[in-house]
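Enquirer: coords below, sequence missing:
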């Protein structure tokens, strides 16, 4: 598809009004406190992945409701001092995969925590997952967008965003990590979870958020032609009397609201032909990033002729440069 959304000049100044519940901060403070009260220490079991220059560990930590979340921890082998850590989250439907799939950040000299997404990892396009989601929901459309859609306490992404914030907690107790040098990262759904973690937690010193999902959800449901946003439309096509209730729930997970609370310097990306995460929704969140978090530095790379793959390897090169600049 060619360009279909707002032109770039308008996107750079696009700051729509986005519904934010009055109890947004109270809701998230209570949600995180409840899960932290149930948390148990993380574990890290060394794994031989056949790559002698990288040390791997199979990690388990407490997420939402005390549920155990899986992750892979990697770092350069033979390095003893605590290292800066990139905490990375998965795209929609993907899982943590196998340890040898994730070597970039350890190769660059950093630690890397590749976090599984509860209930995902069998999408067919990507890596397998290893973390169940033991919580049910009311009637929903296939996929994850409408699981628990009538109550923010029950929504799937309330659990996933809590997991993301508690993954940052876990860096303080895992071996070989410097909890004062944590960078959160991800693309699409992973970018949404990373941005939420950057807003919910005061520890991250950097954010890498690419072609970010879950932004400006009312507009996304209106204009995106594909799933996952299409899941919202399909649900509401049947439940015609629940529009207001659905979008109230979604306002608690809307990344545009989480982005306002970001405190860390941030590098984002957007693709102008992205049919999954329309660029106007990404810019709606990016342009609000840090409003309530002290106005940290931020930049966004724009890929004019790309779809949801975004900048690919070009963006990775930009991220490596950005991280070097943050860490010195």
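Expert: Good, I have the coordinates. These numbers were taken from a predicted model, which means no experiment stands behind them. Numbering: from 1, shown residues only.
Enquirer: rest of the way, CA atoms for contacts and neighbours
Expert: Fine.
Enquirer: against which helices or strands is the strand or helix carrying residue 256 packed?
Expert: According to DSSP states H and E, residue 256 maps onto helix 255-259. Packing partners of helix 255-259 (3 or more CA pairs under 8 Å, 6 or more residues apart in numbering; DSSP states H and E): helix 189-200, helix 279-286.
Enquirer: adding another structure so you can compare the two:
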């Protein structure tokens, strides 16, 4: 084997010890129940430059008294209802963007549900209370306890967004997919581990994998966690315990739906080892990983068309494009 093949082969064998706490299942059962408690949301059609799509602003009740802003977009060209839907999660510090950012999915015949992650670069604030200081950014808010952590609030927000999409009257609940890159890829895998009614997931260069390694070596958002521990070195054990609840590696045994993952071997943000540590433990019998030896932290070329090809295999006997 050449050096590239050797590297990829080694990554496929990488299965580090799990860091899961003993109450992991109870923790996520409680989150799933809390996420189901409130499905309050409003839907308002807004003007857009689209000639062949309708755009709605959705505001749904997230965790911790936070109103989550989302776009809900429907193609209207020869599209019978119910429609397949892609729920998208954005990268760290970004936002749901503008409706035109999602035009490719609409042109392929998908409805799109795109949300802001709380407190980051969009219209959504953050009502989560905190009893301790944090470093710059968002991920260290409440990091000392999993029950008060930023990640827990975000998980509830994302689960409610998925469930909102599932009950929209125009959507086929058997064809709701999740998609994201980096932070969004990690969140896509997270909700696919908790929500049983999703059809498939695509996670590009996902974050939130093998988080103990990430805090040590990566330059992703968890560098904020490393800075927090540097300031408060006595907090390391508590921080690692909190992160372990949200580590995709520890949740991979719950991911049973079709899943496609991408990884760049030159990625220093979401490390190849971290991504493979999670991927190798995913139990789905329909899983694939797309390795780009010379790619860093990026979505691969042609990801919209490739995503459509993956999702369209899974239409359960129905034609996605009429």
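Expert: Thanks, I have it. Since the structure is predicted, the reported quantities are computational estimates derived from the model, not experimental observations.
Enquirer: can you list the neighbours in contact with the helix holding residue 256 of structure 1?
Expert: 18, 20, 192, 195-196, 198-200, 213-216, 251, 284-286, 288-290 (CA atoms under 8 Å, 6 or more residues apart in numbering).
Enquirer: same check on stretch 79-94 of structure 2?
Expert: For stretch 79-94 of structure 2, using CA under 8 Å, 6+ apart, the contacting residues are 96, 105, 109-117, 120-122, 161-162, 165, 169-173, 175-185, 187-188, 221, 320-322.
Enquirer: among those residues, name the ones in helices.
Expert: Judged by DSSP state H, helices contain the following of the contacts of stretch 79-94 of structure 2: 105, 161, 162, 165, 183, 184, 185, 187, 188.
Enquirer: before we move on, the earlier item: which of the contacts of stretch 79-94 of structure 2 count as buried?
Expert: Buried members of the contacts of stretch 79-94 of structure 2, counted by 16 or more other CA atoms under 10 Å: 96, 105, 109-117, 120-122, 161-162, 165, 170-173, 175-185, 187-188, 221, 320.
Enquirer: residue 59 of structure 1 should be in a helix, yeah?
Expert: No. Using DSSP: H, G, I helix; E, B strand; the rest coil, the secondary structure at residue 59 of structure 1 is strand, not a helix.
Enquirer: residue in structure 2 paired with it?
Expert: Residue 59 of structure 1 maps onto residue 58 in structure 2 when the alignment is built from TM-score structural alignment.
Enquirer: ditto for residue 228 of structure 1
Expert: Residue 228 of structure 1 maps onto residue 221 in structure 2, by TM-score structural alignment.
Enquirer: all strands of the stretch 51-200 of structure 1, in order?
Expert: 54-62, 68-76, 83-89, 111-115, 177-187 (DSSP state E, counting those that start in this stretch).
Enquirer: contact partners of the one helix or strand residue 32 of structure 1 maps to?
Expert: Using DSSP H and E, residue 32 of structure 1 sits within helix 24-36. The contact list for helix 24-36 of structure 1 (CA under 8 Å, 6+ apart) reads 63, 64, 65, 66, 162, 166, 200, 252.
Enquirer: any chance you could list what contacts the helix or strand following it?
Expert: Going down the chain from helix 24-36 of structure 1, the next helix or strand is strand 43-47, by DSSP H and E. Residues from elsewhere that reach strand 43-47 of structure 1 (CA under 8 Å, 6+ apart): 55, 56, 57, 58, 59, 60, 61, 73, 174, 175.
Enquirer: how does it look with 6 Å?
Expert: Strand 43-47 of structure 1 is contacted by residues 56, 57, 58, 59, 60 when judged by CA atoms under 6 Å, 6 or more residues apart in numbering.
Enquirer: average offset of that strand relative to structure 2?
Expert: Average distance, strand 43-47 of structure 1 versus aligned residues of structure 2 after superposition (mean CA distance after the TM-score superposition for structure 1): 1.7 Å.
Enquirer: report the central residue of structure 1.
Expert: What sits nearest the mean C-alpha location of structure 1, by CA atoms, centre = their mean, is residue 193, with 1.9 Å.
Enquirer: excluding sequence neighbours, find me the nearest residue to the aligned partner of it in structure 2.
Expert: Alignment note: residue 193 of structure 1 maps to residue 187 in structure 2; criterion TM-score structural alignment. Nearest non-adjacent residue to residue 187 of structure 2, counting by CA to CA, 6 or more residues apart in numbering: residue 89, 6.9 Å away.
Enquirer: again with residue 226 of structure 2
Expert: Excluding the flanking residues, the one nearest residue 226 of structure 2 by CA to CA, 6+ apart is residue 215, at 5.7 Å.
Enquirer: against residue 229 of structure 2, how distant is the match of residue 228 of structure 1?
Expert: 14 Å (CA to CA, to the nearest Å).
Enquirer: one step back: among the helices and strands packed on helix 255-259 of structure 1, which is nearest residue 37 of structure 1?
Expert: Taking CA to CA, helix 189-200 is the member of these nearest to residue 37 of structure 1, at 16.4 Å.
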